[in-house]
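In: please find the sequence and the predicted model below.
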Amino acid sequence: MGRILAIDYGMKRTGIAVTDELQIIASGLTTVPTKELISFLKDYTAKEAVELFLVGEPKQMDNTASESEVLIVPFLAKLEKQFPKIPVKRVDERFTSKMAFQTMIDSGLRKKQRKNKALIDEISATLILQSYLYSK
């Protein structure tokens, strides 16, 4: 059984989370500069079996696509071209950034640490992955 890798795609940075081999536990993996994302994924999939990519789907409250979806669509095309054997699923990512920030507060991180946007992106990817695992 391969891992599931979740991607919280952003214009500058992309948060990445991954499951264990049994697809039970979601853990934050890292945050990478978006321009290096495909290269990072190539390296990662060369070392680890990945069964599925989950990509966050930003939506408005009325269920329409968010303005950032325009940036994600070209990435999805690249992802499917580079990794044709790994399926891609989309997961609603509404409120993940707010939930990630609240998670940082709840875990006792100082104000300075909570300004770390890379950490917020990584936690957001983890929340996307957890929501998918719960729905399975």
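Out: Yes, it's here. Here the structure is a predicted model, which is why all the values come from computation and not from measurement.

In: only C-alpha atoms from now on, for both contacts and neighbour counts.
Out: Will do.

In: now the helices: where do they sit in this structure?
Out: For the chain, applying DSSP state H gives helices covering 37-47, 69-82, 96-106, 111-114, 117-135.

In: next, the buried residues of stretch 35-50.
Out: Neighbour-count burial for stretch 35-50, counted by 16 or more other CA atoms under 10 Å, picks out Leu37, Ile38, Leu41, Val50.

In: put this next to the first one:
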Amino acid sequence: MARILAIDYGSKRTGIAVTDELQIIASGLTTVLTKDLLTYLKKYTTKEPVELFLVGEPKQMDNTPSESEELIIKFLLKLEKEFPNIPVKRVDERFTSKMAFQAMIDSGLKKNQRKNKALIDEISATLILQSYLYSK
């Protein structure tokens, strides 16, 4: 089986999480600068088989798209063009940043470590992926 790769897309940084080969466990992979994201994904997919991209879908509380959705749509067009054989699914990402921050507190990270926004993005991608795996 190939992996599932989740993307928590941001204007500056993007968190990435991935499953194991059996698609049972979601693990944080890394955070990359968004401008380098496609290059990173090209390198990663040459080393590891990926059968699905999950991309977070930010929504407001009233279920309307958030402001960042416009940037994500542009990215999705590039992603589908670059990887035509890997399908893309969207996953509601409401509250993932808050949940990621709480996970950092619960795990005992010190206050200065919790300021690491790259780590929050990576954990958010992991939460997006984990919620997808639970829903399967």
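Out: Yep, it's here. Bear in mind the structure is a predicted one, so any value in this text is a computation, not a measurement.

In: adding distance to Ala125 of structure 1, write the buried residues of stretch 35-50 of structure 1 out as CSV.
Out: As requested, the buried residues of stretch 35-50 of structure 1 are exported to CSV (distance: CA to CA, whole Å):
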residue, distance to Ala125 of structure 1
Leu37, 14
Ile38, 16
Leu41, 15
Val50, 16
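
In: about what we covered before: just say which of the helices of structure 1 is most tucked in.
Out: For these, the largest average neighbour count (mean count of other CA atoms under 10 Å) is found in helix 117-135, namely a mean of 22.

In: which other residues reach it?
Out: The contact list for helix 117-135 of structure 1, computed with CA atoms under 8 Å, 6 or more residues apart in numbering, reads 5-8, 13-19, 23-31, 54, 56, 91-93, 96-97, 99-101, 114.

In: just the ones of these in strands?
Out: Taking DSSP state E as the definition of strands, those contribute 5-8, 13-19, 26-31, 54, 56, 91-92.

In: residues contacting the spatially most central residue of structure 2?
Out: Central residue of structure 2 (CA atoms, centre = their mean): Ile7, 2.3 Å from the mean position. Under the criterion of CA under 8 Å, 6+ apart, the neighbours of Ile7 of structure 2 are Thr14, Gly15, Ile16, Ala17, Phe53, Leu54, Val55, Gly56, Ala125.

In: select from the residues you listed the one having the most neighbours.
Out: Highest neighbour count within these, by other CA atoms under 10 Å: Ala125, with 34 neighbours.
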